[in-house]
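> pasting a predicted model and its sequence here:
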Amino acid sequence: MKTTVRLIAASTMLALLSGCAGDGMNKTATYGGLGALAGAVAGAAISHDNRGKGALIGAALAGTAAAGYGYYADKQEAELRRQLEGSGVGIQRQGDAIKLIMPGNVTFKSSSSDIASNFYNPLNQVAASLKQYDQSAITIIGHTDSTGSRQRNMDLSQLRAQSVSNYLIAQGVAGTRVSTAGAGPDQPIASNSTEAGRQDNRRVEINLQPMNRG
């Protein structure tokens, strides 16, 4: 048993180190290593007759499952970065989640919730990816700067989020996957005391998360 646990621990550490090597972007190895370690513990606990064998089986099953989602998310992120290069859309990876940040000055006309015609193509690319990678829940959140009344900004942010949602659904994205919210000026990412900061705060974010993780 001790030998088996040492072997799994060493293998897990190697996977983690491999995932962190180079540019640090190989999340699949990291998820797989952590999943294997957790599976090994569970497998050893379940298989009382042969804890070593149980640990190895648990490691294999859990490691494969965890690496499977990491691989899925890695592929989706890479495709989105390729498709949206030069579009003005920012992409952030936060653990299991992928966030698309769409600047308001690119996506909408001033004080309007009508999508700018030059932004249809990037949204088409997003829609195509969301249809291909259909295991993610989609939350669309509108944000504004602090200029004007709070209620006006809350309403505008909700309308913009809904406009993006309506467009994606019209392109074939399942509406059951999509939810919207308007945050108004309440979640700034820059100072509202400068024009550059206010421009950064005027945005729509599309948050992608695995359906089974809330």
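Ah, there it is. Residues are numbered from 1 along each chain as shown.

> only C-alpha atoms from now on, for both contacts and neighbour counts.
Will do.

> if I look at the nearest residue to residue 73 once chain neighbours are set aside, how far off is residue 111?
Closest residue to residue 73 apart from its sequence neighbours, by Cα to Cα, 6 or more residues apart in numbering: residue 96 at 7.2 Å. Using Cα to Cα, to the nearest Å, residue 96 is found at 33 Å from residue 111.

> after the longest helix belonging to the chain, which helix or strand is next?
Secondary structure of the chain per DSSP state H: the longest helix is helix 51-83. In the C-terminal direction, the helix or strand that comes right after helix 51-83 (DSSP states H and E) is strand 90-94.

> ok, residues contacting that following strand?
With contact meaning Cα atoms under 8 Å, 6 or more residues apart in numbering, strand 90-94 is reached by 77, 81, 98-102.

> among those, which are in helices?
Those of those lying in helices (DSSP H): 77, 81.

> TSV for the contacts of strand 90-94, including distance to residue 179 and neighbour count?
TSV is the format used below for the contacts of strand 90-94 (distance: Cα to Cα, whole Å; neighbours: other Cα atoms under 10 Å):
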residue	distance to residue 179	neighbour count
77	20	20
81	23	16
98	15	22
99	14	19
100	15	21
101	16	18
102	17	24
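
> for comparison:
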Amino acid sequence: MKKSRILISGVAALSLVSLSACVTDPNTGEQKVSRTAIGGVGGAALGYLLGGIIGGQTARIVGAGIGGVAGGAIGYKMDQQIKELKEQTAGSGVDVTETPDGKAILVNLPDGVTFAVDSTTISPSFQSTLDQIATSLKTYPDSLIDVYGHTDSTGSDTYNQGLSERRAKAVADYLAMRGVSSARIRSQGFGEQYPVATNETAEGRALNRRVEIKITPISQEEVNAAKGQ
């Protein structure tokens, strides 16, 4: 692992420990990372979540034909979608929260049930859960969807980067196959760059191996601005 990544991991691990980052998932009883605690890591480690939409927002809004949500209703719509997603994925190990800046929804797919070891094929037992997520994305169509892949630090940087990209694309392709407009979806792999736990333990590595679906609601004002450019 490169020195810069070690530094980021060390800062992240220290911040997470100091903020009691691990919480017990009520669905599975397992220890998971608290998204609130992750917010304390800072922009360096959370740039991929706090940054812009993959590929730029303007072109994607126009290409996806999104109508947009009235500005005052975005918060209400987000709360409703989060509530429904939590109910629909209960017991699956999926974690549904807001992103630390409160501007998007983050759906964390656990590695152990989403994929087999070193595989990019979605486990048949997890497909029904992804079907529920796809249904939610179709029910709330005024959003852009970014799918992020992450690995632990086991293996080379090159291998981990490729694996994270293929897994993110597999989830993105599955959502499109289930009827979510492909124009709304982009995927990206980050390899081992953004750990949420230590890579020194099996439990930490399991948390770091994940795929995240970031759902960013788009307002009518943003749609109008994009069409005006």
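It's in. What you see is a predicted model, and the numbers here were worked out from it, not measured in a lab.

> overlay the chains and give the TM-score.
The TM-score (TM-score structural alignment, normalised by the length of structure 1) is 0.68; 151 aligned residues with a Cα RMSD of 1.6 Å.

> on that earlier part again, buried stuff in the longest helix of structure 1?
Residues of helix 51-83 of structure 1 classed as buried: 51-71, 73-74, 76-77, 80-81, 83 (neighbour count, 16 or more other Cα atoms under 10 Å).

> again with stretch 216-229 of structure 2
Applying 16+ other Cα under 10 Å to stretch 216-229 of structure 2 flags 216-220, 222-223 as buried.

> what segments of structure 2 are strands?
22-24, 31-33, 95-98, 105-110, 143-150, 185-189, 210-217 (DSSP state E).

> so which of the ones you listed is nearest residue 9 of structure 2?
strand 143-150 (13.5 Å; Cα to Cα).

> in structure 1, what stretch matches the closest one?
Using TM-score structural alignment, strand 143-150 of structure 2 lines up with residues 136-143 of structure 1.

> what's that stretch in contact with?
So stretch 136-143 of structure 1 is contacted by 130, 156-162, 164-165, 177-188, 201-211 (Cα under 8 Å, 6+ apart).

> that one against structure 2, how far on average?
Superposed on structure 2, stretch 136-143 of structure 1 shows a mean distance to its aligned partners of 0.4 Å (mean Cα distance after the TM-score superposition for structure 1).

> could you pull up the residues touching residue 184 of structure 2?
60-61, 64, 143-145.

> please point out which of those structure 1 shares.
Compared against structure 1 with both residues aligned by TM-score structural alignment, their matches' Cα atoms under 8 Å, the contacts of residue 184 of structure 2 retain 143-145.

> in structure 1, what residue corresponds to residue 171 of structure 2?
Per TM-score structural alignment, residue 171 of structure 2 is aligned with residue 164.

> residue contacts, that match?
115, 140.

> how close does it get to residue 66 of structure 1?
31 Å.

> do the same with residue 171 of structure 1
31 Å.

> quick one on the thing from earlier: take the kept ones among the contacts of residue 184 of structure 2 and lay them out in a markdown table including neighbour count and distance to residue 18 of structure 2.
Shown next, in a markdown table, are those (neighbours: other Cα atoms under 10 Å; distance: Cα to Cα, whole Å):
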| residue | neighbour count | distance to residue 18 of structure 2 |
| --- | --- | --- |
| 143 | 23 | 34 |
| 144 | 25 | 34 |
| 145 | 26 | 32 |
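
> longest helix of structure 2?
Max-length helix for structure 2 by DSSP H is helix 157-177.

> list the buried residues of it.
So helix 157-177 of structure 2, judged by 16+ other Cα under 10 Å, has buried residues 157, 160-161, 163-176.

> what do you get for stretch 175-184 of structure 1?
Under 16+ other Cα under 10 Å, the buried positions of stretch 175-184 of structure 1 are 177-184.

> matching residues in structure 2 for it?
So stretch 175-184 of structure 1 sits over residues 182-191 in structure 2, by TM-score structural alignment.

> for the residue nearest in space to the middle of structure 1, what are its contacts?
The centre of structure 1 sits closest to residue 98, judged by Cα atoms, centre = their mean, with a distance of 1.8 Å. Applying Cα under 8 Å, 6+ apart, we find residue 98 of structure 1 in contact with 73, 77, 91-92, 207-209.

> find the nearest non-adjacent residue to it, please.
Going by Cα to Cα, 6+ apart, residue 98 of structure 1 has residue 208 as its nearest residue, at 5.1 Å.

> got the contact list for the aligned partner of the one you found in structure 2?
Counting by TM-score structural alignment, residue 208 of structure 1 corresponds to residue 215 in structure 2. If you count contacts by Cα under 8 Å, 6+ apart, residue 215 of structure 2 has them with 104-106, 143-146.

> and residue 215 of structure 2, how far from residue 129 of structure 2?
Applying Cα to Cα, the value for residue 215 of structure 2 to residue 129 of structure 2 is 17 Å.

> repeat that for residue 120 of structure 2.
For residue 120 of structure 2, the distance to residue 129 of structure 2 - Cα to Cα - is 17 Å.

> with residue 222 of structure 2 instead?
From residue 222 of structure 2 to residue 129 of structure 2 the distance is 31 Å (Cα to Cα).

> residue 17 of structure 2 now?
Distance from residue 17 of structure 2 to residue 129 of structure 2, by Cα to Cα: 31 Å.
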